[in-house]
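**Student:** The following comprises the amino acid sequence and a computationally predicted model.
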Amino acid sequence: MGFLVVLGGGESGVGTALLAKAKGFKVFVSDKGIIKNKYKEVLIHNEIEWEDGMHSEDKILNADVVMKSPGIPDKVALIKEIRIKGIPVVSEIEFAAQFTDATIVGITGSNGKTTTASLTHHILKQELNVGLAGNIGDSFAKQLLEEDYQNYVLEISSFQLDDIASFKPHIAVITNITPDHLDRYDYQFENYIKSKFRIAENQTEADYLIYDADDEVIVNHLKNNPVQSTLLPFSLEKVIENGAYLEEDNIKLTIDNKELIMPTTSLTLEGKHNVKNAMAATTVAHLLKIRKQTIRESLENFQGVEHRLENVLKINKVQYINDSKATNVNATYYALESMDAPTVWIVGGVDKGNNYEELFPFINEKVKAIICLGVNNEKLVNTFGGMVDVIVETQFMTEAVKIAYKVADSGDNVLLSPACASFDLFENYEDRGRQFKNAVRNL
């Protein structure tokens, strides 16, 4: 089969290595950082050659194909070398997809993709044999090897889409596109938009693209760059003939003159953005012939995603909410929009070129105090300093929560919604969210 080099010994890298070995490839895993012990053990157990703390270039440049972890940017010198040599560079999603005939639902977007993917999977699994992979849980490659489901719901990031060639989901979903990760796209929003739209680039008219028709970025891009797939938009603002829209308190979905009506009162998840996530998931379920009753029941009992507007505890009539997964401004916009009480807002981390202006109306209307939790909080203090009475800086989660406890009054919310990446003080957004929850439980 050839020689595959895997760059990055994380979940997607090790999953790809296992699948490739099973398919007869010679495999070498190389990570410039240190590979976690749990992954090292898997590589050793499966007799897959690996190295960490370095890249052996001579060996790597002999590859027939390179799978690179989504975390490695294109501008790294080694990646440039590999490309100059004409060695194909693919993502895990691209590599794995060639080994399955399963029906694939691919979900991308700046926000909402984890909730939409989890909700879609939750509905489909009631009646279908279906896996959930991509940016969630076990890697797609590993699931293909171990489970080989007939259907997959994949949460796919723009970084994974950057390195596809032939990957094609039968049903693609774009939840929304707002500026994020611009540091990886030469600070050109247009490059990031194109990257997201690659999810539909190999689709034909027999495939479907589900998208937010209220998102001007998506609508304008489609106008100027038409796709071949059958379009099924969803909207809260306009009537949609083929697709989903909101009529009074009902989601109305029409596909090929078949109509489905779902009351939004049955949604367990609150907030306008979750009505949209439900529209997208319902559209997928309807395309895959899931019964109406099943869809309705699934929407009613879906529990939501950890670290996404997750109610932690109520202490002295103050609700503590963990939204650590809000790693960009748009996600925090949704969080603040759904607050219905005065809010103490914990924000900060690694700023990816954020523009906070769209949050100003909520700050004036709902936020009573701001706690900046980051190594460098200067931009936050300069931006919001004049808008609230209390603005405090800290670099410790326990301290942030203690300050919030002092500032909040009965009936208030304390919201962790950082609008930034977590890598300055935490391992990842999950670590940040768990530290928040632990600090709240220890109050």
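**Tutor:** Yes, it's here.

**Student:** For the rest of this, base every contact and every neighbour count on C-alpha atoms.
**Tutor:** Noted.

**Student:** State the helix or strand in which the residue nearest to Ser235 when sequence neighbours are not counted lies.
**Tutor:** Spatial nearest neighbour of Ser235, chain neighbours left out: Tyr245 (4.8 Å); criterion: CA to CA, 6 or more residues apart in numbering. Assigned by DSSP states H and E, Tyr245 belongs to strand 243-247.

**Student:** Could you give me the buried positions within that strand?
**Tutor:** Gly243, Ala244, Tyr245, Leu246 (16 or more other CA atoms under 10 Å).

**Student:** hang on, the earlier thing: for Ile107, see how far away the residue nearest to Ser235 is.
**Tutor:** Between Tyr245 and Ile107 the distance is 19 Å, computed by CA to CA, to the nearest Å.

**Student:** now do Leu416
**Tutor:** The gap separating Leu416 from Ile107 is 26 Å, by CA to CA.

**Student:** now Asn330
**Tutor:** To Ile107, Asn330 is 18 Å away according to CA to CA.

**Student:** again with Ile218
**Tutor:** From Ile218 to Ile107 the distance is 14 Å (CA to CA).

**Student:** Okay, one more to line up with it:
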Amino acid sequence: MTSPLFSLATLEKSIESRTARVGVIGLGYVGLPLAMAVATAGFPVTGFDIDVAKPAALNAGRSYIEAVPDAVLADRLERRLFAATADFAALAACDVVVVCVPTPLTRHRDPDLSFVIGTAKTIAAHMRPGQLVVLESTTYPGTTDEVVKPILEAAGFVSGRDVFIGYSPEREDPGNRHFETSTIPKVVAGDGPDAARLMAAFYGAVVRTVVPVSGNATAEAVKLTENVFRAVNIALVNELKVVYEAMGIDIWEVIEAARTKPFGYMPFYPGPGLGGHCIPIDPFYLTWKSREFDLPTRFIELAGEINSAMPRHVVGRLAEALDRMRGQALSRSKVLVIGLAYKKNVPDIRESPSLKLIELVEERGGAADFHDPFVGEIPATREHAALKGRRSVPLAPAAIAAYDAVLIATDHDGIDYAAIAAHAKLVVDTRNVFARHAITADTIVKA
């Protein structure tokens, strides 16, 4: 086996000179932008994915992630700074291996680390001395040291001597054009001082700002804290929305006035429910881990309950509006849901509340279609299998008028909201989009 000093010195030199080959496992919303940022910094990158269609598309110059334009991908391919593969034996040629795989929840809302565990075992099968292995997937504090590290060491490699292990939480925000991977500060940590130094050196070559913390568990806690903060505050305004609705007060007007205070307040906005991979899921990683210490996480669990109840509340408001304004039951109504993606201007439907809204309308006997300029067809999902294959309907005046109600679930910028207001029999707006566009009509109801 190569001597520890030689492995560490060689790895440090290759990172400093940017000749280290970097392997990025998982070429989705996190992994592919990271791979491009690393390649842009001058490192040769090999992207890995178990879905053979992704490497095939990328190697042909076709990106499926908006944050990675085809032109950028083509440039990195032409300069031989990036190539993708489904052959994980190529991990042996990598000096740095970064893991960006999903960390979902089970049906019982417990952490599902199957992707992390399976990937760690794959890495262990192809490891060699002198590699830096980094986990970026969001998870509970202790995962890197208590789950990943033992798997790698079981293959005969000692952390801090033969292999170096670190954690750096991803901070991607799909659709946010104000930030990109290289401009978002990167929290980094390592298992021991050598790993920590390597982490700072590697990410320092890729992003503008590196934020070192004391250990992997702390770095894991940073990511959870960021998402718990958002989940709890969104739950607060969702609860206030329900309370103020009963009082005849517009929550959106309240927030806009409150945000003029220059200190002590930060605006969060209500909606039809939480979507995306992070906020609906990550807080429950902490609630699960806290049980090990017999400590309750009442705030987090209550926030989850409030946010999870929002789709049902919205459909209830829809039913009330149909009955009050049109004298029509939801069970006899056709509803058009605007926006299937979980947030505006992206094609990402992970955990999207729109899927639940469609199901709830149909559970109550209604019929539901959707329109989304970014999502042409509903793909296979674990929780909403019956919706697979449904296609976005065109948004034409005659089509809008054919529905009994239009439900605004996602406020994409490219939607003709004036046309919706002009032709819809009833509009239920969960995003305050009509007020923001200064569009008024007697048929618009906020929910």
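**Tutor:** Structure's in. What do you need? Bear in mind the structure is a predicted one, so any value in this text is a computation, not a measurement.

**Student:** Now the TM-score, please.
**Tutor:** The TM-score (TM-score structural alignment, normalised by the length of the first structure) is 0.38; 256 aligned residues with a CA RMSD of 6.5 Å.

**Student:** After the strand holding Tyr245 of the first structure, which helix or strand is next?
**Tutor:** Next element after strand 243-247 of the first structure (DSSP H and E): strand 250-255.

**Student:** any idea of the angle that following strand forms with strand 243-247?
**Tutor:** Here strand 250-255 of the first structure runs at an angle of 160 degrees relative to strand 243-247 (axes from the mean of the first three to the mean of the last three CA atoms, to 10 degrees).

**Student:** could you pull out the strands for the stretch 1-150 of the first structure?
**Tutor:** Taking DSSP state E, counting those that start in this stretch as the test, the strands found in the stretch 1-150 of the first structure are 3-7, 26-31, 49-52, 65-68, 89-90, 103-108, 130-134.

**Student:** closest to Ala280 of the first structure out of those strands?
**Tutor:** Among the strands of the stretch 1-150 of the first structure, strand 103-108 comes nearest to Ala280 of the first structure, with 9.6 Å by CA to CA.

**Student:** And the helix or strand containing Ser290 of the second structure, what's buried?
**Tutor:** Using DSSP H and E, the element containing Ser290 of the second structure is helix 282-290. For helix 282-290 of the second structure, the neighbour count (16+ other CA under 10 Å) marks Asp282, Pro283, Phe284, Tyr285, Leu286, Thr287, Trp288, Lys289 as buried.

**Student:** how about TSV for the residues you listed, with distance to Ile420 of the second structure added?
**Tutor:** Putting the buried residues of helix 282-290 of the second structure into TSV (distance: CA to CA, whole Å) gives the following:
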residue	distance to Ile420 of the second structure
Asp282	36
Pro283	36
Phe284	38
Tyr285	40
Leu286	42
Thr287	42
Trp288	44
Lys289	46
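
**Student:** any idea how far Ile444 of the second structure is from Leu407 of the second structure?
**Tutor:** Taken as CA to CA, the span from Ile444 of the second structure to Leu407 of the second structure is 10 Å.

**Student:** Now for the first structure: which helix has the highest residue count?
**Tutor:** The longest helix of the first structure (DSSP state H) is helix 272-287.

**Student:** any idea how far Ala400 of the first structure lies from Val344 of the first structure?
**Tutor:** In this view, Ala400 of the first structure and Val344 of the first structure are 10 Å apart by CA to CA.

**Student:** Now do the shared contacts for those two.
**Tutor:** Ile371 (CA atoms under 8 Å, 6 or more residues apart in numbering).

**Student:** Compare those two and say which is more crowded by neighbours.
**Tutor:** Between Ala400 of the first structure and Val344, counting by other CA atoms under 10 Å, Val344 is the more crowded of the two (26 against 23).

**Student:** Show me what the helix or strand hosting the more buried one packs onto, helices and strands only.
**Tutor:** Taking DSSP H and E as the definition, Val344 of the first structure sits inside strand 343-347. Secondary-structure packing of strand 343-347 of the first structure (3 or more CA pairs under 8 Å, 6 or more residues apart in numbering; DSSP states H and E): strand 367-373, helix 397-407, strand 413-416.

**Student:** between the helix or strand hosting Leu232 of the first structure and strand 250-255, how many degrees?
**Tutor:** Using DSSP H and E, Leu232 of the first structure maps to strand 230-235. Put simply, strand 230-235 of the first structure runs at 170 degrees to strand 250-255, going by the same axes, to 10 degrees.

**Student:** I'd like to know which elements strand 230-235 of the first structure is packed against.
**Tutor:** Under the contact criterion of 3+ CA pairs under 8 Å, 6+ apart, strand 230-235 of the first structure touches strand 208-212, strand 243-247, helix 272-287.

**Student:** Kindly state which of these is positioned closest to Thr230 of the first structure.
**Tutor:** strand 208-212 (4.7 Å).
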